[in-house]
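**Q** My questions are about this predicted structure, shown below with the sequence.
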Amino acid sequence: MGSVVNYAAVSGNAPLAETLVFATAKVCPENDVWLDSRGALWHPGSRWLAVADLHYGYELTMRRAGGLFPQWGMGDIRARLQALIRHYQPEKLILAGDVMDSSGSAEETLTLLAALQPQVPTLICLEGNHERPALLKRWTFQRWHREDGGYLFHHGHNPQEVLDCPEATAGATVQITGHWHPAVTLNDGAGTSMKLPALIQQRPRSRRTLSVHHHHWILPAFSPWARGGRLPAPAENVRQETWACHQRRVFAVG
């Protein structure tokens, strides 16, 4: 069982988000970055809000393949995004790749993006490995995006392409990606278990190292269907911290 080694959460109700309950925790105290249990990373100073791996339309993909999937996932994604926007009122909303699930959900994804665009001053979409021409030809996607404070966003499916680009990495100290769908499983040893989406923070054991090649944060998947990808093992000189997202708590797990 994973042991809770730290706990820092503020629970509350978003007044404009119906009855959605959420929790937050400061996951980077030196730079004031917060993780919201609804699956988002928030920077109040720069006012950017980042999410990854919506896989919008996943249930449509599964139903077309013959799976008996309920169709509540897209509604859940819309509700959480709208609640986050209303609560934080970000200047920028960063969708860090795999916004769509497959070409079969292109129209639904375009409808979602068109609805989000007027709700935020700037909507930034990054290309992931699930984006298809049916979407890319009709909406602007970027390979990577930089934010003040040394943050470099990209999806993470082809990291070397971004890390080998001097324009992307100049002055960057932390790369923030998605792609891996990190999660943690907690169990009581008696057969009951719970899988929770998680934020992974990998950093060198020496705090003197400030390089985008050494500092890597992996966002939780925003899709309710995408939890529990297999993560690459960190290097020996890298310290990894895991933050689990429960509806009412955000907590570090060791």
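**A** Okay, I see it.
**Q** CA only for contacts and neighbour counts going forward, please
**A** Noted.
**Q** which residues touch stretch 222-240?
**A** 38-40, 51-56, 58, 73, 76-77, 180-184, 195-197, 200-205, 214, 220-221 (CA atoms under 8 Å, 6 or more residues apart in numbering).
**Q** In the chain, which strand is the longest?
**A** For the chain, the longest strand by residue count, based on DSSP state E, is strand 193-204.
**Q** And that one, what does it pack against?
**A** strand 183-187, strand 216-218, strand 238-246 (3 or more CA pairs under 8 Å, 6 or more residues apart in numbering; DSSP states H and E).
**Q** re the thing from before, what about burial for the contacts of stretch 222-240, which qualify?
**A** 38-40, 51-56, 58, 73, 77, 180-184, 196-197, 200-204, 214, 220-221 (16 or more other CA atoms under 10 Å).
**Q** and the helices and strands packed on strand 193-204 as TSV, adding distance to Tyr7?
**A** Shown next, in TSV, are those (distance: least, CA to CA, whole Å):
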stretch	distance to Tyr7
strand 183-187	15
strand 216-218	19
strand 238-246	10
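**Q** Check it against this one:
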Amino acid sequence: MPIPFAGQTLWLDARAALWWPDEQTLIVADLHFEKASFLGQFANPLPHYDSLDTLSRLEELVAHYQPEQVVCLGDSLHDVRAAERFDEVTLKRLNNLCNSICQWVWVTGNHDPEIPAMICGARTKALRLHDILLVHEPVKENAPQIIGHFHPKLSLRIKGQKLRGKCFCVNEARLLLPAFGSFTGGLDSEHDAIAACMREAFSRYLIHRQKVWAV
């Protein structure tokens, strides 16, 4: 679904991604690689398939759009030692994917303040494109911002049917992405933390049944 944002036309993808055609840039947020293996250290009996599933879906997106640039908006790794828990095959696949793109950018987040050298790609705290800031968390600057971090979700009832899923939150100044990772929780889009992030009234776009719906 195309939407206007800060003088640009951006596409909300139902796979929890953002496509910026004029910049040939694919944007995702909050991959949380190796979350299951992290929780497994604390006697949580979870299968460790989340990283592979997240990576497979990311590969599919890249194959679909053939972007010149991919930007991951922070918390790509669930914790500072996550990369050490990658198995050899998954790490190789991730690096092959990074190297297949002209520019792969890891924006750092609160879960991954540093991206280990074993992972290919550029690192930055923020990226600016056409006066739009791409960041993990909102910053105190008046520039329009594309943000991750909050994992927004939406639940509503229409004609007796309950609809629930990830969502995008958008107003003139801020665009909040849903979490891309396969094993990520979510924060209700009506939560005070999201209202504080957006600062003003905002629209929500629900991901439901592989489509994006304006709410």
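**A** Received, thanks. Computed from a prediction, not measured in an experiment: that's the story for all the values here.
**Q** so who does the counterpart of Val139 of the second structure in the first structure touch?
**A** Mapped onto the first structure by TM-score structural alignment, Val139 of the second structure lines up with Pro159. If a contact means CA under 8 Å, 6+ apart, then Pro159 of the first structure has no contacts.
**Q** quick one, helices of the stretch 1-150 of the first structure?
**A** Ranges of helices within the stretch 1-150 of the first structure are 58-64, 73-88, 106-116, 133-136, based on DSSP state H, counting those that start in this stretch.
**Q** how close does the longest one sit to the second structure?
**A** This points to helix 73-88 of the first structure. Mean deviation of helix 73-88 of the first structure relative to the second structure after superposition (mean CA distance after the TM-score superposition for the first structure): 1.0 Å.
**Q** In space, what's closest to the residue nearest to the spatial centre of the second structure - neighbours in sequence excluded?
**A** Nearest to the geometric centre of the second structure sits Ala29, at 1.4 Å (CA atoms, centre = their mean). Distance criterion CA to CA, 6 or more residues apart in numbering; nearest residue to Ala29 of the second structure, sequence neighbours excluded, is Leu73 at 4.5 Å.
**Q** what's the counterpart of that neighbour in the first structure?
**A** Match for Leu73 of the second structure (TM-score structural alignment): Ala96.
**Q** Thought Leu49 was touching that match, still the case?
**A** No. The pair Ala96 of the first structure / Leu49 is not scored as a contact, 10.4 Å apart, by CA atoms under 8 Å.
**Q** Mind checking which of the two has more residues around it?
**A** Ala96 (30 against 24; other CA atoms under 10 Å).
**Q** quick one on the thing from earlier: Glu91 of the first structure is nearest to which of the helices and strands packed on strand 193-204 of the first structure?
**A** Across those, Glu91 of the first structure has its closest neighbour in strand 216-218 (21.4 Å, CA to CA).
**Q** So which bit of the second structure is the closest one matched to?
**A** Against the second structure, strand 216-218 of the first structure falls on residues 174-176 (TM-score structural alignment).
**Q** what's the mean deviation for the matching stretch versus the first structure?
**A** Mean deviation for stretch 174-176 of the second structure: 0.8 Å (mean CA distance after the TM-score superposition for the first structure).
**Q** Please enumerate residues in contact with that stretch?
**A** Pro144, Gln145, Ile146, Ile147, Gly148, Phe150, Pro152, Phe168, Cys169, Val170, Met198.
**Q** Output the residues you listed in CSV; the columns should cover distance to Asn110 of the second structure.
**A** Formatted as CSV, the contacts of stretch 174-176 of the second structure follow (distance: CA to CA, whole Å):
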residue, distance to Asn110 of the second structure
Pro144, 21
Gln145, 17
Ile146, 16
Ile147, 13
Gly148, 11
Phe150, 11
Pro152, 17
Phe168, 20
Cys169, 21
Val170, 22
Met198, 19
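**Q** Map Ala198 of the first structure onto the second structure.
**A** So, by TM-score structural alignment, Ala198 of the first structure is matched to Cys167.
**Q** ok, now which ones touch the residue nearest to that match when sequence neighbours are not counted?
**A** In this structure, Cys167 of the second structure finds its nearest non-sequential neighbour in Leu206, 4.4 Å apart by CA to CA, 6+ apart. Going by CA under 8 Å, 6+ apart, Leu206 of the second structure touches Lys153, Leu154, Arg164, Gly165, Lys166, Cys167, Phe168, Val212, Trp213, Ala214, Val215.
**Q** and the spatially most distant residue from the centre of the first structure, helix, strand or coil?
**A** Residue farthest from the centre of the first structure, counting by CA atoms, centre = their mean, is Ala190 at 31.4 Å. Classification of Ala190 of the first structure using DSSP: H, G, I helix; E, B strand; the rest coil returns coil.
**Q** How about the contacts made by the match of Leu73 of the second structure?
**A** 50-53, 125-128, 153-155, 177-178.
**Q** before we move on, what about Gln24 of the second structure?
**A** Per CA under 8 Å, 6+ apart, neighbours of Gln24 of the second structure: Pro67, Glu68, Gln69.
**Q** how close does it get to His208 of the second structure?
**A** 25 Å (CA to CA, to the nearest Å).
**Q** Kindly report the same for Met1 of the second structure.
**A** 13 Å.
**Q** One more: Arg15 of the second structure?
**A** Taking CA to CA, one finds Arg15 of the second structure at 10 Å from His208 of the second structure.
**Q** Please apply the same query to Gly185 of the second structure.
**A** For Gly185 of the second structure, the distance to His208 of the second structure - CA to CA - is 16 Å.
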